[in-house]
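Asks: here you go, sequence then predicted model.
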Amino acid sequence: MSYLAFLVPIAILLGLSGLAAFMWTLRSGQYDDLDGAAERILMDDECEWINSSIRITYSRPWA
């Protein structure tokens, strides 16, 4: 029975730390753009950006 006096507070602390981490993600805006990742998967593999007069082409090396 003495092991319960040790395990119950640990379980409560782990649960509260998980809840605190979840609340932090809500407040920091982690779930604001849920459609962004779904739309990025449909974009082309190569993106061309023009920055001033420099043209940079990014592509994934495994594609």
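Replies: Happy to help now that I have it.
Asks: hey, let's count contacts and neighbours off CA atoms from now on
Replies: OK.
Asks: report the contact partners of the spatially closest residue to C47 that is not a sequence neighbour.
Replies: Leaving aside its sequence neighbours, C47 sits nearest to Y58 (CA to CA, 6 or more residues apart in numbering; 5.7 Å). Y58 makes contacts with E46, C47, E48, as judged by CA atoms under 8 Å, 6 or more residues apart in numbering.
Asks: tell me the helix or strand right after the lengthiest helix in the chain.
Replies: Criterion DSSP state H: the longest helix present in the chain is helix 2-27. Using DSSP states H and E, the helix or strand that follows helix 2-27 in sequence is helix 34-40.
Asks: after that next one, next one along is what?
Replies: Next along the chain from helix 34-40, counting by DSSP H and E, comes strand 47-51.
Asks: this is the comparison structure:
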Amino acid sequence: MFIIFLLIGISVTVAGCFLGAFLWAVRSGQYDDDYTPAVRMLFENEPGKAAANKPVKSEPAKA
């Protein structure tokens, strides 16, 4: 019977730790913007970095 009370106590402690971590994440702003990360790959690169990432097109040689 003692082991049941011990396991219940441990599980309540672990659940309390997870609840505390969740509340800390909510208060620190981890869940403020849940839309932008999902569509970030669809946006263009920043203007300063876009020119550096584009390959240079060479002109064909004229005969």
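Replies: Received it, and whenever you're ready, just let me know what you need. Remember, predicted model here, so these are calculated numbers, not experimental data.
Asks: TM-score for these two?
Replies: TM-score for the superposed pair, counting by TM-score structural alignment, normalised by the length of structure 1: 0.65. Supporting figures: 52 aligned residues with a CA RMSD of 2.2 Å.
Asks: what count of nearby residues applies to G9 of structure 2?
Replies: 12 (other CA atoms under 10 Å).
Asks: then L16 of structure 1?
Replies: A total of 12 residues lie near L16 of structure 1 under the criterion other CA under 10 Å.
Asks: got it, and D33 of structure 1?
Replies: 9.
Asks: so what corresponds to it in structure 2?
Replies: Under the alignment (TM-score structural alignment), D33 of structure 1 pairs with D33 in structure 2.
Asks: tabulate the contacts of Y58 of structure 1 (JSON lines), appending neighbour count and distance to L19 of structure 1.
Replies: Below are these laid out as JSON lines (neighbours: other CA atoms under 10 Å; distance: CA to CA, whole Å):
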{"residue": "E46", "neighbour count": "11", "distance to L19 of structure 1": "40"}
{"residue": "C47", "neighbour count": "11", "distance to L19 of structure 1": "39"}
{"residue": "E48", "neighbour count": "10", "distance to L19 of structure 1": "41"}
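Asks: distance to A5 of structure 1 added to these, as CSV?
Replies: Shown next, in CSV, are these (distance: CA to CA, whole Å):
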residue, distance to A5 of structure 1
E46, 58
C47, 58
E48, 61
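Asks: ok, these vs M23 of structure 1, which is closest?
Replies: Among the contacts of Y58 of structure 1, C47 lies closest to M23 of structure 1 (CA to CA), at 35.0 Å.
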